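Colleague: A structural model of the following input is requested.
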Amino acid sequence: MATTLLDSGGVDAVTLREVGHRSGVSHNAPYKHFADKEALLAAVAARELRRLSEMQAGIGAATGSVDAVRLLLHGYIEWALAHPARFKLVFSSWSVASDELADEARTGWSGLVDVVAAAQRSGSLPPGDPERMASLLRSLTHGAVDLALSGHLAADGKGGAEPATLVDDLLGHLAAAVPAPA
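Modeller: From the prediction side, this is the model:
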C-alpha cells in the first residue's frame, strides 16, 4: 500500500493512517510495525534497493564485460524513469536509522563495484580503483536520470540525449581508453 501511495502522490501521500485504511485494518495497526512515517518509507526504500540488487545479481559479475555494466546501468535507468517517486525516495536524505536500508544500500553498491571490477579485469574498462570507476558511472547515470525527470534532458530536446545514450557514450569513451595489451 505504501508503494502505491508513493507512486500516485509522492512522499506526502504516504501516511501510516492511509496505509492502514487501504490495507483494511485499523488506522493505528501500521504503528505496530513502524515507529513513524520515516521508518515506513525506509522499509519501502530498502525493498526497492533489494529489487535493484536482484537485478544486478541477474546480470552477475561473472560476465566481466562492459556489456554487463551497460545492462546493469540501463536497468537502473529503466527502473528510475518508470518509478520516479521511488527513485527520489531511495536517494533522499535519511534522518532515521534503518539497518535494513543500510544493508540493502551496501549490497547494491558492492554489486555495482563487483560488476565494474570484473569488467576491468577482463580489459573492457580501464584499470584503476573499481569503487572510483563505479562512482563515476553511478554519478553520470543518476544525474542523467535526475535531469531527464526534471525535463532538462531529452533526446528531442534539452541535451539531445537520453540517460541511456549518455551511459553508452561514457562507456564507449572508457572502453577506448583501455590500454592496448603489451
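Colleague: Please count neighbours and contacts with C-alpha atoms only from this point.
Modeller: OK.
Colleague: For Leu166, which residues are in contact?
Modeller: By C-alpha atoms under 8 Å, 6 or more residues apart in numbering, Leu166 lies in contact with 140-141, 144.
Colleague: just checking, which of these belong to helices?
Modeller: 140-141, 144 (DSSP state H).
Colleague: of those residues, closest to His173?
Modeller: Leu140 (13.1 Å; C-alpha to C-alpha).
Colleague: Wait, the closest one touches Val167, no?
Modeller: Yes: Leu140 lies in contact with Val167 (C-alpha atoms under 8 Å); the separation is 7.1 Å.
Colleague: Which of these two has more residues huddled nearby?
Modeller: In this view Leu140 and Val167 are compared by other C-alpha atoms under 10 Å, and Val167 has more residues nearby, 21 against 16.
Colleague: Identify the residue spatially nearest to that one, adjacent ones excluded.
Modeller: Thr141 (6.3 Å; C-alpha to C-alpha, 6 or more residues apart in numbering).
Colleague: now the other sequence, so there's something to compare against:
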Amino acid sequence: MGYYMTVENKRIGYHHGDLRRDLLRVARDEISRNGAQAVTLSSLARLAGVSQPAPYRHFADRDALLEGVAVEAFEDLVSVLNGALATCASTDRLRAISRVYLTFGEANTEIYRLMFASRLVPEAKLGSALSTAADNALDLLRRVLSSGLPAGILGDNAYGTWAYLHGLVMLKADGFIQRPLSELIDTSDFLKTEGPCRT
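Modeller: Reported below is the predicted structural model:
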C-alpha cells in the first residue's frame, strides 16, 4: 500500500478504499469523451495520477475495467427507470419509461455503446456482476414494455419496443437524427398510452 500514500495521495485525493471508485469515475469520463477504445489501464493510471501498477490492484485487465464501468451504468439505468415509474400514472408507464430510456442513451452516448453495442454483456459469465446488473435492467424494461399483455408474449413484445428505442438512440448517436429524442416520444404513435404522467 506504500505507493498509494505518497504522490498518488496528492494527485487523486486518495484515501483507503476509494481508489477503485476513482478509477471507474475517470474511466467513465474518458469513455464519455473519446469512446471505450481510447481506454487502457496505462492511460487510466496516467489520467488518474497514479502509478502504472495501481489499476491492476483492482482490475485484472482492460475488459475487467470496462465491465466495472458497464455495471455502474446498468445500475444507473435501473435507478432512473425506477425513478420515472415512481412518479408516473400506471396508464402512461410505457411512454414514461421510454422517454427516460431515450434520455439516458442520448446523454450517455459512448457509455450506451459500451452497454448495448459491445460484446461485454453477451459474453459476460452467468452470475457475474455484469450479468446480474444487465439482467436487472433488462428485466425491468421487459416488464414495463410488455405491460398489459399476456405473459406468454411478454418477451416478443418487449424486444420489438426495445428495438424501436435502441434504434432511435443509435440513429441519434450516429448523426441521423438531429432533434431531441424526447420530442419523438411525445409525438410518436408507436407508444400509445391513455393518461398523463406527472414529471
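Colleague: Would you mind reporting the TM-score between them?
Modeller: Once superposed, chain against chain, the TM-score is 0.77 (TM-score structural alignment, normalised by the length of the first structure); 163 aligned residues with a C-alpha RMSD of 2.6 Å.
Colleague: what's near enough to touch the residue nearest to Val167 of the first structure?
Modeller: Thr141 of the first structure neighbours (C-alpha under 8 Å, 6+ apart): 73, 77, 163-164, 166-167.
Colleague: separation between the one residue sitting closest to the centre of the second structure and Val7 of the second structure?
Modeller: Geometric centre of the second structure, nearest residue: Ala73, 3.3 Å, by C-alpha atoms, centre = their mean. Per C-alpha to C-alpha, to the nearest Å, Ala73 of the second structure is found 30 Å from Val7 of the second structure.
Colleague: what does His166 of the second structure give?
Modeller: Distance from His166 of the second structure to Val7 of the second structure, by C-alpha to C-alpha: 44 Å.
Colleague: Report the contact partners of the equivalent of Arg70 of the first structure over in the second structure.
Modeller: Superposed on the second structure with TM-score structural alignment, Arg70 of the first structure falls opposite Arg95. Counting by C-alpha under 8 Å, 6+ apart, Arg95 of the second structure touches 185, 191-193.
Colleague: Tell me which of these you also see in the first structure.
Modeller: Retained contacts for the contacts of Arg95 of the second structure in the first structure, judged by both residues aligned by TM-score structural alignment, their matches' C-alpha atoms under 8 Å, are Leu191.
Colleague: My understanding was that Val69 of the first structure contacts Asp114; is that so?
Modeller: No: taking contacts as C-alpha under 8 Å, Val69 of the first structure lies outside contact range of Asp114: 9.9 Å.
Colleague: So which of these two has more stuff around it?
Modeller: Using other C-alpha under 10 Å as the criterion, Val69 of the first structure and Asp114 rank with Val69 on top: 30 against 21.
Colleague: Enumerate every residue touching the equivalent of Leu149 of the first structure over in the second structure.
Modeller: In the second structure, Leu149 of the first structure lines up with Ala173, judged by TM-score structural alignment. Going by C-alpha under 8 Å, 6+ apart, Ala173 of the second structure touches 106, 109.
Colleague: now with 10 Å?
Modeller: Residues in contact with Ala173 of the second structure (C-alpha atoms under 10 Å, 6 or more residues apart in numbering) are 105-110, 112-113, 167.
Colleague: Which stretches in the second structure count as helices?
Modeller: 7-12, 19-34, 41-48, 62-86, 93-107, 109-116, 129-145, 154-173, 181-187.
Colleague: So which of those is nearest Glu123 of the second structure?
Modeller: helix 129-145 (8.9 Å).
Colleague: chain center to that closest one: distance?
Modeller: 11 Å (C-alpha atoms, centre = their mean, to the nearest Å).
Colleague: From the contact counts, what lies against that helix?
Modeller: For helix 129-145 of the second structure, the packing partners by 3 or more C-alpha pairs under 10 Å, 6 or more residues apart in numbering; DSSP states H and E come out as helix 62-86, helix 93-107, helix 109-116, helix 154-173.
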